[in-house]
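*Asks:* Need a 3D model of the following:
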Amino acid sequence: MSRPRILLAIPNTLSTRNLLRTDVLPLLKAEAERVILVAPFADEPGFRAEFVTDNVVAYPMAPYRPRVRERFLHSAIYNLYLGGSTSGSLQLFLDRWGDNHPYLGPLRRFVTRRALSHLAFLSPWLERAFVETGAAGGYAAMLTRERPDVAVFSRLFFCDEIPLMRAAARAGIPTVGIVASWDNLTNKGALVPRMDRLIVWNETMRREAERYHRYRSDEVAVTGAPHHDQVFAPREPLAPREAFFRELGLDPAKRLITYAGEDPIIAPDAPRYVELIDRFIREGRLATPCQLLVRPHPQDDARRFDRVRQLPSVVFDLPGRPSARYWMDMTQRDLRHLYETLRHSDLIVNVTSTIVVDAAFFDTPSICIGFAYTTPRGFYNSPLRFYDMDHYRCVMEAGATTLVRSEEELLVAINRYLADPGLESEGRRRIARQIAQFDDGRCGWRTAGAILEAARPRVPRLEVGAARNTAGRGSAT
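*Replies:* So this is what the prediction gives:
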């Protein structure tokens, strides 16, 4: 039987990290006749040198510029979805919009929750119209030439992949959607176009796919996140504390607090938080001598932190490398550096970031900030709203972190963890098990196996071996 031809849509550098710089791409190359990459940076020399070798080819992905009709259809689909049995996160978004629009807000909430809930029968028709009548980006000729047996998508929600999704659906090519992160199925709205199969990290996400997106259990493969293999079975051991501190110019005699940044929309006051922690350090208000490592989010504009870079207690660490068109591009070395940071930090401070889960893999304590300086008053505009979202509520319910609502609470929490880093350790283990699910270093194998199974369902899938669902402290020594 012939070997399959596999198309991978790589719309951003997060997908590059998750699929191309893990075991997924090498395993697919070994099993497939041809791997077809479609990416916005397909013509960049660095991308081609790293990935376009042997039986791998690359085609450019154009930006998606939806027409008025497409925007209307997507808006109608989204609002009908919002009127159904959707996640608490999306209901929170609706309530926030209503709270910030005192005249139209009550009307929209009434229409969405009372009227649109009776029109759900229109959704399949609208979704079909969205797929069949929208632009397909000129991908038809490429699909005819390359003849992929499966098309794999890795961003999914109203993004640059949409025209290629349409083209694949119209050509009758089986589709697989890899859900990029643990929050996507509850935060992003309707998944349109619908994929034939989904690949998710854990059983919680499988249940979300069934409940909120109408997938059957047998249409969802639970594989773990391929990039988590770097935590539990790293290709290279993480640097020891002494080498890590030396690389960043840190003082080995002091404890390390790391402020991990978030998207500026989520944490507009990040520089103020950094100044506050620096003041705690300088004024001697912490229980032991400390230093502060500031690591902005890859999506953030580093210039936002210009005024705090020269503070006496602060060391600045910018993740990744610039990409021509998208977020900072994280290499395997950058990912390893992130995990070294989490392993060797004594404490992580953040605003509702995935970094809390990543830190839990290493049993590193974390604090979540729930107060703000510049946002409008009220719950729906404060950082506290993020901790009520479905995905983050499980972190709070696991007891994996501490939420602080004022400067004084932040100071108390920092000193509490400096005095006893083992506090909430069991909660961190719980959330690590729930989110990672697998700690055997074979998530990339399972992901590749699920893709190959979709490409050739009559051929035995790639053997991935037994998996242990016992994620705990990261193995990097």
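*Asks:* hey, let's count contacts and neighbours off CA atoms from now on
*Replies:* Will do.
*Asks:* Can I take it that residue 285 is in a helix?
*Replies:* No - judged by DSSP: H, G, I helix; E, B strand; the rest coil, residue 285 forms no part of a helix; its state is coil.
*Asks:* can you count the residues close to it?
*Replies:* 14 (other CA atoms under 10 Å).
*Asks:* got the contact list for the closest residue to it other than its chain neighbours?
*Replies:* Distance criterion CA to CA, 6 or more residues apart in numbering; nearest residue to residue 285, sequence neighbours excluded, is residue 411 at 7.9 Å. If you count contacts by CA atoms under 8 Å, 6 or more residues apart in numbering, residue 411 has them with 280, 285, 286.
*Asks:* Same question for residue 404.
*Replies:* With contact set as CA under 8 Å, 6+ apart, residue 404 has these partners: 367, 368, 369, 370, 371, 410, 413.
*Asks:* quick one: which of those residues sit in strands?
*Replies:* When DSSP state E is applied, the contacts of residue 404 are split such that 367, 368, 369 fall in strands.
*Asks:* compare with the first, here's sequence two:
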Amino acid sequence: MKTVLITAGEDIIVRNILQTDFLPELKRMLPDAKFVIAVDPKKLETLEPKFKDEHVSLVGFVRGATPRYESLIMTLARSGIKSKTNLWSKMRSYERDHSTFFATYFKRAHTALLGDWDGYKRFLRQRILRLTSDPSAKKLFDAVKPDVLITLSLTNFDFDIPITREARKRAVPILGMARSWDNFSSHGLLRMIPDQLYIQNVFLKDMAAQYQALTERDVPMTIVGLPHYDAYAGACTKTISRERFCELYGLDPNKKIILYGAMGDFLFPEEPGMADVLEHVIEEGKIGTPAQALYRVHPKFQSALERIEGMKHVKAMKPDSYVTNDAASGLSNEELYLAALCHADVVVSGASTVAIDATVVGKRVICVAFDGTTPEHEVLYWHSVKRFYDSYTHFEALMDTGVILRADTPEMLAEEVNECFAHPTPDGAARKRALDTFVEPLGGAGKRLAEAVAKDITALN
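*Replies:* Below is the predicted model of the structure:
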């Protein structure tokens, strides 16, 4: 009987992978295997009822303190790729006083000199592998004694990477995947390379070659799609009725719905002001059709809620996590999010993955390039939402497909909302370009990932 250790250090991994067909299919394909899922200990109480059974157990994991030398090596790795997003990340840290001028200058010089050198990236990875084992990872491996590791988020540097490094030191085979479409261009150098890499789309494969010094000559790659999107197939024919959905959020089912999907004020500091913008453009009659807005706050950043209270035209949608259920409806937060996408007449956001989610279900999308109600001259460039359209590598690629509209002012936003109400179907060729690049293969990804993993584990015999 093989023991398979699986990492799930973030709620979004649970949502995107474990709450899909992947785990049930993997258990079916490997009936004699024992699965151990490593999670944040704070999540054990929530996750054990969902996954624990005779084949699956859960264990808490928190990495130990990071030694100073390891912190230095990881700092070099963070600035070890020469992407626009990596530059933005450095400048954001500087402008938020998280990094000094001299540290920022050093990191920028380091990236400029070495960020395009594949040999240097391989050298850094060798140094990372030789770092001292994390004591918590050692205890985990001593207790579980896994025959294989499945790491579901190779860019979770405080969770997956200490575990993956320990697996490599013990010669435990590593099957790994990136968490999201931005991972290879946004999170610095990939610290550890698995024996088999599962990726979601062709974009990640291109980014691996361009920024990570990784091609199929370095590691076998299998494009499987994103299991999370399996639920999107036919979702709008299965979701709750528009009347029921509107009842849950105090909306009028006879009015158009503008769904604002927040990316979170950590990334978009002035984003809460978008609620005021939506309230004003509707109140001032700039939307030609009776309309209302539903502002879906990010599960981790809910600072917009206070200002929405008492608004006439804007209501709030308040998911508290990716994996819990909503008490009022009995539905999961993910089911409600899908219902919101399905019943929206247009979707508005910053530079968020919400744009792809909405494109998958066939909605038109507008991304804002202005900072809410804050005057332009009061917002530093590296804090402004505008930077996402020329300094956010993966999102620039999405905008280049032509499927997303961009609004540079509140007035332009109102005009584009009116345009989308009049013509609610996205351009077919542009949508296909976006899906081909960032989503396909769409449908059946959970089973496809399970098949690939089961095949690779079986081959270890």
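*Asks:* Could I get the TM-score for this pair?
*Replies:* TM-score for the superposed pair, counting by TM-score structural alignment, normalised by the length of the second structure: 0.87. Supporting figures: 445 aligned residues with a CA RMSD of 2.9 Å.
*Asks:* gap between the aligned partner of the residue nearest to residue 285 of the first structure in the second structure and residue 192 of the second structure?
*Replies:* Taking TM-score structural alignment as the criterion, the aligned counterpart of residue 411 of the first structure in the second structure is residue 414. As for residue 414 of the second structure, its distance to residue 192 of the second structure is 46 Å (criterion: CA to CA, to the nearest Å).
*Asks:* now swap in residue 99 of the second structure and tell me
*Replies:* Separation of residue 99 of the second structure from residue 192 of the second structure (CA to CA) stands at 26 Å.
*Asks:* So if I had to pick from the two, which one is more boxed in?
*Replies:* With other CA under 10 Å as the criterion, residue 99 of the second structure and residue 192 differ in neighbour count, and residue 192 comes out ahead with 22 against 15.
*Asks:* Quick one: map that one onto the first structure.
*Replies:* Alignment note: residue 192 of the second structure maps to residue 193 in the first structure; criterion TM-score structural alignment.
*Asks:* Ok, residue 25 of the second structure next?
*Replies:* Pairing criterion TM-score structural alignment: the partner of residue 25 of the second structure within the first structure is identified as residue 27.
*Asks:* which residue lines up with residue 444 of the second structure in the first structure?
*Replies:* Residue 444 of the second structure maps onto residue 442 in the first structure when the alignment is built from TM-score structural alignment.
*Asks:* you'd agree that match is up against residue 229?
*Replies:* Yes - counting by CA atoms under 8 Å, a contact exists between residue 442 of the first structure and residue 229, whose distance comes to 6.5 Å.
*Asks:* Check the burial of residue 142 of the second structure by counting its neighbours.
*Replies:* By other CA under 10 Å, the residues close to residue 142 of the second structure number 10.
*Asks:* All the strands of the stretch 101-250 of the second structure, residue numbers only.
*Replies:* Chain-ordered strands for the stretch 101-250 of the second structure, with DSSP state E, counting those that start in this stretch as the definition, fall at 148-151, 174-177, 196-199, 221-223.
*Asks:* Turn those into a markdown table, columns for mean neighbour count and distance to residue 85 of the second structure.
*Replies:* Shown next, in a markdown table, are the strands of the stretch 101-250 of the second structure (neighbours: other CA atoms under 10 Å; distance: least, CA to CA, whole Å):
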| stretch | mean neighbour count | distance to residue 85 of the second structure |
| --- | --- | --- |
| strand 148-151 | 23 | 24 |
| strand 174-177 | 23 | 20 |
| strand 196-199 | 21 | 20 |
| strand 221-223 | 19 | 24 |
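*Asks:* okay if I get these as CSV plus distance to residue 65 of the second structure?
*Replies:* Written out in CSV, the entries for the strands of the stretch 101-250 of the second structure read as follows (distance: least, CA to CA, whole Å):
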stretch, distance to residue 65 of the second structure
strand 148-151, 21
strand 174-177, 24
strand 196-199, 28
strand 221-223, 33
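*Asks:* so which of those strands comes closest to residue 339 of the second structure?
*Replies:* For these, distance to residue 339 of the second structure was read as CA to CA. The smallest value, 27.2 Å, belongs to strand 196-199.
*Asks:* got the contact list for the closest one?
*Replies:* For strand 196-199 of the second structure, contacts defined as CA under 8 Å, 6+ apart pick out 174-178, 205, 219-225, 449.
*Asks:* can we see that at 6 Å?
*Replies:* With CA atoms under 6 Å, 6 or more residues apart in numbering as the test, strand 196-199 of the second structure has contacts from 175, 176, 177, 220, 221, 222, 223.
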